[in-house]
Structure formats: structure tokens, C-alpha cells
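Novice: Predicted model and sequence follow; I will ask about them next.
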Amino acid sequence: MKRRIFFKNTLKGMMGASIVPLFGSTSAEEKNDSKLLKNDSKKNFLPKDQWNKMGTGKQPRPDRKKTLEYDVVVIGGGAAGMCAAVSAGRNGAKVALVQDRPVLGGNSSSEIRVHLNGVNHLKNGKPERETGIIEEMLLHNRFNNPQDSYPVWDHILYDFITKEKNIDLYLNTSCLRAIMKGDEIDAAYCWQLTTETEFTFKAKQFIDCSGDGLLGATAGAFYRTGREASSEFNEKFAPKEADGWQMGSTILLGSKDMGKPMPFEAPHFTKKYDAEGAHKGRNLKPFELGFWWVELGSDDDIIGEFEDNKHALMGYAYGVWDYLKNSGKFPETENYALDWVSSLPGKRESRRFIGDHILSEPDLLNNVDFKDAVAYGGWSLDEHNPGGMLNLKEPPSYFHDDFEEVYQIPYRSLYSINVPNLSFAGRNISQTHIALSSSRIMATCALEGQAVGTAAALCVKKKVNPRKLGEKFNNELQEQLLRDDVFIPNRPAKDAQDLVQKASKIIASSTTSGNPQLLNDGWSRDYKEIEHHWQSDTLPAQIQLEWSEKVDLSKIEIKCDTNVKKNIMLRRDSLEDKIYTTQIPPELMKALDVEVRVKGKWQKVGTISNNKTRLIQFDFTSVETTAVRIQLHETYGAKNAKLFEVRAYS
């Protein structure tokens, strides 16, 4: 049978979704095709055979459609989306996590390989590393990916997400539009490429962590793109006049020493690199990991131009490599060959949604203290040259300012001003272009994700939308985040349900620094040079909590030390220095027990011999007691145990 006839028949009647063109035959065409089929002496096919499933004789149609209901739908599987999904799920919501790529991780995935930066360093040179869910992921990687493999990192994240019982993960699934019911989102209409399936995900709350924000945009959520005028928010680093420039996307590459001369012939799409006309800040050494500044921005539609920009970026990336290999100025590249080149540029900026508060440069530089703070940042104001490779004479980035201390991010910047059940986290939050130059960093986005995921679960429980949650239940949201090991600057925990707050005394077997009484002061890290910990002077060691009256206990929660002054993220260079490490934090507690005193006798209610998280939780059958004893046996290398917080709940 001729291919023309085959396609006419097989495509007839395909799904009527807006994402694919409709193919169909007129009645005359059908008759003509049937006649041709009957006259085909070699193939005795009938028209109905176009749908025939030979194994069963059934005739399924290819218009696969599913409508599914959840409490929370999260669009985007980068750092922000993963943390949003996990936090919502752990707080009781049934969650769909929808990711348009075959892997999780966003810009940190093996497809792009950007370092998962956060508050890596302040002006004092020290990090103020993020804890909570993003730290759990990084620790999971340290335990299971010591070889620092990016393809393995993809599967570390897959393992981390799929073990959460309240999350259904949909990979290779693009969100195409919002389906509205009044001014709220009723469902997200999605297409899964690999299964040719249309998904309609209905939910009470939606979180757009996709970066570009198509769900929010098609819902009619207000947003802006480009750079604000300096006068609008009193931003000294903004341009005098507003314009459309957005920071660009980057293609990264990697090379490998092959131990012998490796000639390089540039492909036809290569764009010659003008090294003589380039700013001195465009360093060509070290060259092994490529260059973050091979990027292209836009002063118009950066999303619509993405494929054109990608093609151009491929040329620019190969042009830089061609210059290194063939200009004769870098003989050290003789034995090097390209080992990996990204085919998916990493994005920095496009839509920024508008919330009840627009985070701006003065908020960051003045360290504004927000009553509804739920996250923090501290990467420098790092505004990349908007022209990118089209503006080589300018520096690749304008590092406007560094921070003395971390700044707060308010909840009011994480939900839509006009779509009541829409939240967002990541680079698309409610902020100015200049604020984005700092807060776009992935670990900061992850903290925003945990905040909105927790908030979405509370919204479902309270039967309210984000704005009302922030107005009426702000304290409950912050307390839950703090309990889940999120650090909020200037905001100590004050959980009235924590029974340790009612303990008559806390005593330790030994102390080398800090004080055991600090374990219930509300702070989960040392902050601003003030101690908020207790540290033993040897191991084993123990902490004992006493109550003057009996209490019912069923849960003990402990926050131990992972040295937040050192970064544990995956890096392509496996850097080991004063700030970065590839090792499991030696300070992390490995083995410990919990005992309760009942009628004068100690009973063990929990034991962990291979702990892998900073937040350690013991759940046990409710018991009436007057004392708890925590036996600390072993760390991953430190000679002393250090704890920051102990909580107890009935």
C-alpha cells in the first residue's frame, strides 16, 4: 500500500486536541481510499484495519485522555518544583509533579549541568547554606553519588521524589494551558509526549515552578518581563528607562585530556569568536568546564526566540572552543577534546509574575524584615550582560554588590495577585529584574518551593487560598517551615505544641561549647556570630530532658550539625576547599538512640544506626513519661556531637 494512502487512513479520526493538527478525510476520499484498498491485490486490508491491534483483535483509538484529581499540582521539576511537591506531600496533600523533560533537576540536571548554587558566600567569604528539603537532596547525593556523576544525579533525584508516597510524578509532560473556572484555575491541561496522552490535572491549588510560567500566563496571571526603570522601585542598579532586556540562556561544554594530540575541526555552524574585541572578564582559563558567559539574552520575546538562540549559542560555544584549539595561543589544549556539550541551554529569565509584593533591590540591600518571610537568599546582585555574546566589549556580568548577611523573601511575593489559587517559586516569582539577579539561584528557588508547597498543603487543610492563608495563618506557615528545618532569618521558632518548651530542665553529659539550654531557644543554627548549639566534648554523649509533670510523647525531633558554613552541592570539578566539599559532612550524626523514663525505668523507643539527614525524627507509640534521654553514639567523623534543637510532640 502506498504511504500516502496509509497515512490518510491511519491519521483519520485522530484526537481533536489543540496540540496537534486535525487530520481527516472527506467522504469522497474515504470512498476512494476504500476502492484503492480493495483493488490492492497484494494487501487485502480493510479500512477498519487502521486501528487493528493484532494481538487481541481490539481496535483502540490513539486519542488517550485522562482526567485526574489532586490536592496540589506542581508544574516544573527543577529545584523549586521538587521541593514544592515534597513539602506539600509531606504535609498531607496528594500531589502531581509535572515535568516536561525526561529527568528532574532543571538547570542542575545532566542535560544542562549548572552548579546548584545558593548562599555560597557572603562578604565574609562564608556560606550560609540552605537546609530543609534541598539539603536532604544534596546529602542523598553525597551518600549515593561519590563519583560526582551528573547522569547519576538525575537518578538520585528520581529516587528522592518517587519514594514520597503522596507524589505522582509525570515526566516528559508539558503543561500547555490552564483551564479556568471563574478567576481560579480548575485544571492544568498537559500533554505527555512519550505516551501520546492528554492529561487534565484538576486540583485545589496550583504551583507554577516551570520558570517560563505558561500555566500562570494562560490563566491570565499578571506578569512582566524586561528591566524596570530605576525610578519605579528606587533601584540604583536599574537602567534609567525601562526596557525589554532579559538575561540570557547559556550553553555549557566540557573537555577531557586524552593524553595525546587531539585536532579539532569546527563544524559548519560555528561562529568565530572575536577574542581581541572581548572584555577581559571573559576568561578563557580554566577551559575544562566551559564558560558560563556563552549566552544570549533578548529585548523582546525570549521564549519565542529560544530555538533560534539555541542554534546561535551552539555556534558561539563551538567558536570559543575553536579559538582555544586552533588560534595557537593555548598550546595547553593540544591533548584536550570535547567530552560533552549541552544541547539544552540553561535559562535565567523570562516571565516574572506579580504578587501582593514585588521584591526589589532595596528590599535586598536594606535587609528588610518581612513579617511574612518564608525563605532567604544571599547570592550577589549578579546581573548578566543582557546582550551576552552580542555585546562582547562589556563584562559578561555586572556584579553590582555582595551581601553582608542573607535577605528575606516574603510569602506575598510567591502567589498571584489576580489568580487566587496560583502560587509560584523560582525565577518567575514576583520580583524586579535586579532582584532576580540574586534570587534566581537554584538553592534559593528551592527554599521558595518548600515554602509554597507547605503553604499549598495548608491552604487545602484550611480551605483557603494563598492570600487568605498569609493574612490569617502566617504564623502557622512559618512555624511549620521552621519545624521542617527551613531557616528564616530573624525568625526563631515559637511552637506552642512543642513540649520541650515546657521542660523543667535540659542537662548534658558533657559540654565543650554552647549550652544544652540553647536546644530550645528557637534557633536551628549559629547565626550572626551568636551560638545556638550544644556540643559535647567526647563521644558517646547524652542529653536528658526532664518535665515536672507527666507528658504524653509520640515524637522526638532533633536537628544536628551538617556545617552550613560549607557547601556540599554537586560540582563538575569536584572542588574540595574551605568553602566546598565532596564529602559527607563529618559533623553529621550517624548513630543515636532515644529513651523515655516510665515509672523510674528507661525504655528505648527509637534507634538509628545509619542516619543521613540533619533533621532526625523518631516516631513511636504514645507513652506517658517525665524524661527523655538522647544517646549520641557516632558521627561521620567528628569527635564531638553537636545539636541545635530538640523538639517533642504528643
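Specialist: Cool, got the structure.

Novice: From here on, just use CA atoms for contacts and neighbour counts.
Specialist: Will do.

Novice: Quick check: chain neighbours aside, which residue is closest to the residue nearest to the spatial centre of the chain?
Specialist: By C-alpha atoms, centre = their mean, the chain has its centre lying nearest to A79, at 0.8 Å. Once flanking residues are discounted, A79 sits nearest to A446: 5.0 Å by C-alpha to C-alpha, 6 or more residues apart in numbering.

Novice: and the helix or strand that contains the one you found, what other elements does it pack with?
Specialist: In the assignment (DSSP states H and E), A446 maps to helix 442-462. Secondary-structure packing of helix 442-462 (3 or more C-alpha pairs under 8 Å, 6 or more residues apart in numbering; DSSP states H and E): helix 79-90, helix 133-144, strand 205-208, strand 373-377, strand 422-424, helix 466-472, helix 474-483.

Novice: how about the residue nearest to the centre of the chain, what does it touch?
Specialist: Neighbouring residues of A79 by C-alpha atoms under 8 Å, 6 or more residues apart in numbering: G105, G106, I134, M442, A443, C445, A446, G449.

Novice: what's the closest of the residues you listed to I429?
Specialist: Among the contacts of A79, C445 lies closest to I429 (C-alpha to C-alpha), at 9.2 Å.

Novice: pretty sure that closest one contacts S439?
Specialist: Yes. Using C-alpha atoms under 8 Å, C445 makes contact with S439 at a distance of 7.1 Å.

Novice: just to revisit the earlier point, relative to E549, how far out is the residue nearest to A79?
Specialist: Here the criterion is C-alpha to C-alpha, to the nearest Å. By it, A446 lies 41 Å from E549.

Novice: another structure for you, compare them:
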Amino acid sequence: MKPSALALLFAFASVVSVAFAEETTLAAKAISAQVVVYGDTSGGVAAAVQAARMGKETVLVSPVGHLGGMTSSGLGWTDIGRSAILGGVAREFYHRVYLHYQDEAAWEWEARSDFNNVGQGAPALDDKTQLAMTFEPHVAEAVFDELLKDAGVQVVRGRIDLADGAVKDGRRLTALRLEGGGLIEGDVFIDASYEGDLLPAAGVSFRVGREANAEFNEMGNGNTGQRRTHQMPDGVDPYVVARDASSGLLPSVNATIGGPLGSADERLQSYCYRLTLTDVPANRITIAKPEGYREADYELLFRAIEAGHRWPFFTTSLMPNRKTDTNNNGGVSMDFIGGNYKLDEDGKTVWSWVTLDHAGRERVAAAHKKWQLGLLWTLQNHPRVPAEIRRRVAPWGLAADEYQDNDTWPYAIYVREGRRMASDFVMTEGHCRNQLPIDDPIGMGAYTLDSHNTQRCVVDGVVRNEGDVQLRLTDGPYKIAYRAITPRADECENLLVPWALSSTHIAFGSIRMEPVFMILGQSAATAASLAIDEVIPVQEVSYEALRERLLKDDQRLEVVAE
């Protein structure tokens, strides 16, 4: 079949935009714009598109070199809760993806009629709403490329200097400093990174880890104890030599669970890559044993199987063309639990993903890749894995036509949580449950209060996972406050933070979903543009004026029927 027009755009735009961006970064010591967006994430793209559409000269700084963040790096089975919250640029994105799959040329590896069309709570390709909530990574990237091209946004390739990332004049950011010394000057800045990397550079307060439940009168925060979801099977021995404590603990197992139920700590929920697998032989790359593979790293897997666990070990949520969005599922799975931080004996951070430099993050990401590839190889090949499990996993391999300039591996690791801004207003579980009022909404969320496991530990002599939370919201979509994306005025007056916003850990577990990121990115850019027009700090933007423009641009601030 001939490639679709969108696929051709993808192939062209990816090469041209990255090459241009690298040339721009190297050729100029300073670039100026009215709105500077740091982060090539989905929310970063939405913010840049909106700012440009409002007539503002806009620069998007691209640390990865590919647009879309997790939405174009494997998270194609969209977590949303209710599509009714979608408006503006976010809705436009999912609609454009839907239109792509109406073209017969888009169906290369399966017939459209063979696609199961299953999404989360709604059809994957919904003819009623004309939205696609399930899609291939390269299609998502092509749509993001198209949106930026149509809006006329300049993309600059570069990463923030994590040691000295900003220039300030009093309470105002004047420039973002990149590795190598290049400066991006601007009037208003938007931190659209998953890590919240502009926060420390701009002198803005932040939190990392889990608050105690008592701090904000919550139920799902802090140490969770032993919950049932994504838990180890009963009876898994924690020691290198079974039943011999003197032999030491298995890799990634902690001696204790830490503090009491609901207590605070600095642990991060686990990360993984969202893999794009396929069982189509002509498009499948066989999983090879990763370099440096150690059987001992998978002893927990073997013992879980010996304790009776047979499935699941990962998800195979289907996207079009017989590809998966493969995520964590089970007690031993894709999440590299505890691999994104290290605490000392007092429970304080020795290092974590957010404290590392770029090289350190690359090492941690490589360890996650090795874990996930090793897990798949083990499940497909190791003699300690029963034959029926090996047969079940055997058909899956990496999709050869995705991430072709990255060895068919996703561009971005799923940083489910990094820094969270500490501002005057904090989104909490009570707001997500509609128990507390929001009078300045800039968007809505609807997904479950969700956190992945943060650690493995010994409880009563066996291995247990701790940190997983899956609490459904039964009172409908909730509003997200403008105040939650604005820093304290005495810290920085021209920065907006649509992802690493002011929120507790458990509230962030719902807010952090990719569609909401796009929604908040657009709203942040709208506020930035109004602040520029009025020459005022972002904290002083009139909410009435902001609301009027958001509604004009089809943002959904209240639930509407689909």
C-alpha cells in the first residue's frame, strides 16, 4: 500500500525540523522570542501552537529532538477517563489522528475491519466524537509536526543546563541557558518538561516524593502499605539464598517497608518505557538478550512464577496495525521499581532522576531499557520459565517501522512524576473528588487517582510491592485551577508550569495524563499571551479575560455531553 500523506509529512518533517534546530542552536548564542516553551512534550507542543496562534513569536526548545513526549513514544492507548474534557488543541490533535485512520493507506499491517477498536472506556477510533484515543507513535509525531508547522513555531534543539539553567533579573526570568552556553531569551516562559527542570533554575519552590495523608487531609498519599493491585504473589522469598537472611537481599528489595501507613517520603513512583510491540512477522524484530544480561536480576520473576503466577507480565493493549502500547501489569513487569532513585538509611534522597545531570539520567534510562529487554528475553527464552508462558510471549517483538532512528526503541522514558511546584495553591485529592471548590478553572481531569509502585520490600519474611494506588473517581470530571500552574509571585513572575504543577503526589496521579497536559499547555500559553499584552506578571492575569479566551478557543471548563 502507498504511504498516507501524513506518513510522508512525518518522514519529511522529522528530518528537516531536527536538522534546522541543531543548526539554529549552534549558529546563535542568543535567540529571542516572546514565549519560550521548554519541552517537546505533548503539552509543550500544545502551548507553542496556542501562543503562535495568538500572534506571539514563539520558540519551542526540544531536548529530545522528536515532538510529542510520551504521546509519540509509545503511550498510544490514551489514559483519559472522559473524552468530554477535551477541547481546543487537544481535541484537534485527537481529531486529526482520527482522520488519518480514515485513509485506507494508513492500514499497512492489518485491515481496518480486523482492528478490535477497543480503547479505555470508549472506541479507539470513535465515529461519534471523531476522536482517536488509540494510535501508532509515528502517527502522533506526524500530527504534532503538522500542528507546529501550521502555526509557524520555531523549534530549537537543545537541553537545559541543569547546573545553571536560567538568567533572572529580580523576579523575572530573562533567558533559558542551554548546554553549551546558548541562551533563549523571552518575555514569558513555560516549563513543559516532565521533570520540572525550569523550577530550580528559576528559583521556584518544589516538592519531590509523597506527602503524608495528614498534610492535606487525603486518603491515597504517602506510604500505601500492601495494596493488592500489581502485587507480588504470596510466598516469594527475598533472600539470595532462599530462607537464608545472611545471604543478603535480592536486587531491588529493601529490608523494610519504611514509615507507617500514610507517612511521607521522598520516593518516586516507578518509570518504564511504553514499548511498541507487534506480532506481525514482516514488521517484527526479535528480542535479543541485552548486553550484560544477568540471570540474578530476574530471580524475583522466577520465584513469582514458581509461586504460581502465570499472567500478566505486561499489557498488550492493541493499537492499529497490530501494534501494542505495552505497559506495566503485574508484580514483576515493565516497571523498574526503585530504579529511579536511591535513599539513605534515614529515608532521604541520595540521588533521584530529578537530581541527576543529563548523563546520569541517560545511565538510569539505559538501566530501564536493559531491565525491560531482559524481562522480555527471559519470558521468551529462559528454561526456568514454563513452556506455556514462553509460547504466549514468543510472538511479540519490537515494531520495525517505529522509532527508526533510535533502533526501534521509544524516544522518551515514561517519567511519571518528577518535581511538583510548591505554590500558594495546591491541587489535592479533595479537588479531584470535587469535595473542594475551584473558582479559576483552566481545564479538567477525569482519570483515576493513579500511582505505580515505588519500592519492593520485606514484609513478614516475603517480598511485597509498595506504592501502587488505583482509586476511581466517581463524582465526574474535576476542575484544575489556574493558580496551580503559577509560581509564588515573590519567586518568579513570568513562568507557567502546566505539567509539574502545584499538586500533591496523589492528585498529580490523575492530573498527569497526556490529554490533560495538552489542555493545560494551551491554557498556560493563553495566559502567557495575555500577560504579555498587558505587561503584567502571570499571577495578575485577569481570570475573567483568561476564561473568555479559553472558551473562545474551545477549551472545556465544564462538562458537556458527548
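Specialist: That came in fine, so what should we check first? No experiment lies behind these values; they were computed from the predicted model shown.

Novice: What would you report as the TM-score here?
Specialist: Here the TM-score for the pair of chains, by TM-score structural alignment, normalised by the length of the second structure, is 0.68; 415 aligned residues with a C-alpha RMSD of 3.0 Å.

Novice: still on that earlier bit, most surrounded residue in the contacts of A79 of the first structure?
Specialist: Sorting the contacts of A79 of the first structure by how many neighbours each has (other C-alpha atoms under 10 Å) puts G449 first, at 35 neighbours.

Novice: What residue in the second structure is paired with that one?
Specialist: By TM-score structural alignment, G449 of the first structure lines up with G521 in the second structure.

Novice: swap in E30 of the first structure?
Specialist: Matched to the second structure by TM-score structural alignment, E30 of the first structure sits unpaired.

Novice: tell me, how many neighbours does whichever residue in the first structure pairs up with A47 of the second structure end up with?
Specialist: When the first structure is aligned by TM-score structural alignment, the residue opposite A47 of the second structure is A84. Neighbour count of A84 of the first structure, defined by other C-alpha under 10 Å: 38.

Novice: Surely A84 of the first structure touches A451?
Specialist: Yes. Between A84 of the first structure and A451 a contact is recorded at 7.1 Å, counting by C-alpha under 8 Å.

Novice: which residues sit in contact with the match of G449 of the first structure?
Specialist: Residues in contact with G521 of the second structure, defined by C-alpha under 8 Å, 6+ apart, are G43, G44, V45, A46, A47, A192, P498, W499.

Novice: Leaving out chain neighbours, which residue sits closest to the first one?
Specialist: The one in question is G43 of the second structure. Excluding the flanking residues, the one nearest G43 of the second structure by C-alpha to C-alpha, 6+ apart is M518, at 4.0 Å.

Novice: Could you report the separation of the one you found from H100 of the second structure?
Specialist: In this view, M518 of the second structure and H100 of the second structure are 20 Å apart by C-alpha to C-alpha.

Novice: Output the contacts of A79 of the first structure in JSON lines, with distance to A242 of the first structure appended to each entry.
Specialist: Formatted as JSON lines, those follow (distance: C-alpha to C-alpha, whole Å):
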{"residue": "G105", "distance to A242 of the first structure": "33"}
{"residue": "G106", "distance to A242 of the first structure": "30"}
{"residue": "I134", "distance to A242 of the first structure": "35"}
{"residue": "M442", "distance to A242 of the first structure": "26"}
{"residue": "A443", "distance to A242 of the first structure": "29"}
{"residue": "C445", "distance to A242 of the first structure": "25"}
{"residue": "A446", "distance to A242 of the first structure": "29"}
{"residue": "G449", "distance to A242 of the first structure": "29"}
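
Novice: Among those, which one lies nearest to L481 of the first structure?
Specialist: Set against L481 of the first structure, the nearest of these by C-alpha to C-alpha is G449 (11.3 Å).

Novice: Next, the buried residues of stretch 357-371 of the first structure.
Specialist: Judged by neighbour count using 16 or more other C-alpha atoms under 10 Å, the buried positions of stretch 357-371 of the first structure are H357, I358, L359, S360, E361, D363, L364, L365, N367, D369, F370.

Novice: excluding its backbone neighbours, what's nearest the fifth one?
Specialist: On the basis of C-alpha to C-alpha, 6+ apart, the spatially nearest residue to E361 of the first structure that is not a chain neighbour turns out to be A435, at 5.1 Å.

Novice: secondary structure class for R303 of the second structure?
Specialist: Put simply, R303 of the second structure is helix when judged by DSSP: H, G, I helix; E, B strand; the rest coil.

Novice: ok, now R629 of the first structure?
Specialist: Assigned by three-state DSSP, the conformation of R629 of the first structure is strand.

Novice: can you pull the contacts of the residue lying closest to it once chain neighbours are set aside?
Specialist: Using C-alpha to C-alpha, 6+ apart and skipping residues adjacent in sequence, the residue nearest R629 of the first structure is Q544, 4.4 Å away. Going by C-alpha under 8 Å, 6+ apart, Q544 of the first structure touches I506, I507, A508, A627, V628, R629, I630.

Novice: and which of those residues is nearest R64 of the first structure?
Specialist: I630 (54.7 Å).

Novice: how about the helices of the first structure, start to end?
Specialist: 3-11, 27-38, 79-90, 133-144, 150-162, 214-218, 230-233, 306-326, 361-365, 433-439, 442-462, 466-472, 474-483 (DSSP state H).

Novice: equivalent range in the second structure for the first one?
Specialist: Using TM-score structural alignment, helix 3-11 of the first structure corresponds to no residues of the second structure.

Novice: Tell me what angle that helix forms with helix 27-38.
Specialist: Interaxial angle, helix 3-11 of the first structure versus helix 27-38 (axes from the mean of the first three to the mean of the last three C-alpha atoms, to 10 degrees): 120 degrees.

Novice: Would you mind listing the buried residues in helix 3-11 of the first structure?
Specialist: K8, N9, T10, L11.

Novice: what about E265 of the first structure, distance to N32 of the first structure?
Specialist: Computed as C-alpha to C-alpha, the E265 of the first structure to N32 of the first structure distance reads 54 Å.

Novice: And for Y223 of the first structure?
Specialist: Separation of Y223 of the first structure from N32 of the first structure (C-alpha to C-alpha): 52 Å.
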